[in-house]
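J.: model the structure of this input:
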Amino acid sequence: MPPMAKLFITLASLSGMFAVIVGAFGAHGLRDRLDPYYMAIYQTGVQYHFYHALALLAVGIIALHQPQTALLKSAGWLFLLGTVIFSGSLYLLAMTGVKWLGAVTPLGGLAFIAGWGCLAAVGWKMLN
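T.: Below is the predicted model:
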C-alpha cells in the first residue's frame, strides 16, 4: 500500500472513531447539561467531523490509485486541520461557553473549503 494511502486511511479511521466518541458523549453526557443552543453548536461540530472523516477516507482511497501529488496530500492535511479547528472550536465553545472560540471556527471552514478545492483539482487532473 502506498505510504500516503496508508496514512490517510488510518487518519480517516481514527477521525471517524473519534467522531463517534464525541457524538455519543454529546448525546449521552451533555444532553442534560447543555441548553438547546449550545447542543446545536456541538452537533454541528460532530456533523462536520463525520463529513470530513469520510473526505479523508476518499483521499486515502484516491491515493491507492493515483500517484502521490502535492494537491492530494494538501487536501488530506487541510481536511484534518479543518476538523481540528472547525469541529474542535465548536466542541469547546459548546462545553465552555467561551465566545471568542466562535471567531476561530471560520478558519477551520476555510481549511475545509481549500481541501475540497484541492480535491477538485485532483479529480480534474485525473480525468485529463
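
J.: going forward, measure contacts and count neighbours with C-alpha atoms only.
T.: Noted.

J.: may I see the buried residues of stretch 117-128?
T.: By neighbour count with 16 or more other CA atoms under 10 Å, stretch 117-128 contains the buried residues C118, L119, V122.

J.: the first one: which element?
T.: Under DSSP states H and E, the secondary-structure element containing C118 is helix 101-127.

J.: helices or strands up against that helix?
T.: Contacts defined by 3 or more CA pairs under 8 Å, 6 or more residues apart in numbering; DSSP states H and E place helix 101-127 against helix 70-82, helix 88-96.

J.: to compare against the first, here's another:
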Amino acid sequence: MNRSFVALGAILGMLYVIMGAVSDHVVHAEVDAHLFRIFNIALRFQIDHALGLIAIGLSAAHIGRSRWLSAAGWLMFAGTAMFSGSLYLIVLTGFNGLAVITPFGGSALILSWLLFVIAIVKGPAKA
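T.: So this is what the prediction gives:
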C-alpha cells in the first residue's frame, strides 16, 4: 500500500465535503446557474479522483513499488488540484484567466488513468 496516495485521496475526500457545503450554502445563492454547474463539475471530478488516488494507493499492495503507479498517483493529485482548483477559483473569484489551467489539469487526469492502467498491466501481481 502507498499510504501517501491513500492519505491524499482521503484529504481530497474531506475537502470535497467542505466544498460541497460551500456549494450548497454559499455558491448556490451567489452565482448564476452556469457558474453553479461549473462548481459542481469541479466537485464531481474531485471526489472521483479522490477515490482514484485511494485505488492507486491500495493497488501498490498488490503490484508492489512501481514508477508507473507513482507517476499515476502524483499526476492524479496534481491534475485534480489544477482542474477542480481552477474551476473553484474561477467561480469564487470571477477571474476567468485561470481557465487556461483547467485543460492542463484535465490532461493530467487522463494521463494519470493511462499510467494506472500501464502499472496494473506491467506490474507483477502478488499471490
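
J.: what would you report as the TM-score here?
T.: After superposition, the two chains reach a TM-score (TM-score structural alignment, normalised by the length of the second structure) of 0.93; 125 aligned residues with a CA RMSD of 1.4 Å.

J.: redo the buried residues of stretch 117-128 of the first structure as TSV? Include distance to L64 of the first structure.
T.: Formatted as TSV, those follow (distance: CA to CA, whole Å):
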residue	distance to L64 of the first structure
C118	17
L119	15
V122	13
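
J.: closest to L56 of the first structure among those residues?
T.: Nearest to L56 of the first structure among these is L119, at 10.3 Å by CA to CA.

J.: residue contacts, that closest one?
T.: Shown in contact with L119 of the first structure (CA atoms under 8 Å, 6 or more residues apart in numbering): V59, L71, L72, A75.

J.: what does it correspond to in the second structure?
T.: When the second structure is aligned by TM-score structural alignment, L119 of the first structure is paired with F116.

J.: and if you look at T96 of the first structure?
T.: Per TM-score structural alignment, T96 of the first structure is aligned with T93.

J.: how close does that match get to V27 of the second structure?
T.: With distances taken as CA to CA, to the nearest Å, T93 of the second structure is found 11 Å from V27 of the second structure.

J.: do the same with A21 of the second structure
T.: A21 of the second structure sits 9 Å away from V27 of the second structure, taking CA to CA as the criterion.

J.: give me the more crowded residue out of these two.
T.: When A21 of the second structure and V27 are compared for neighbours, V27 comes out ahead with 19 against 12, by other CA atoms under 10 Å.
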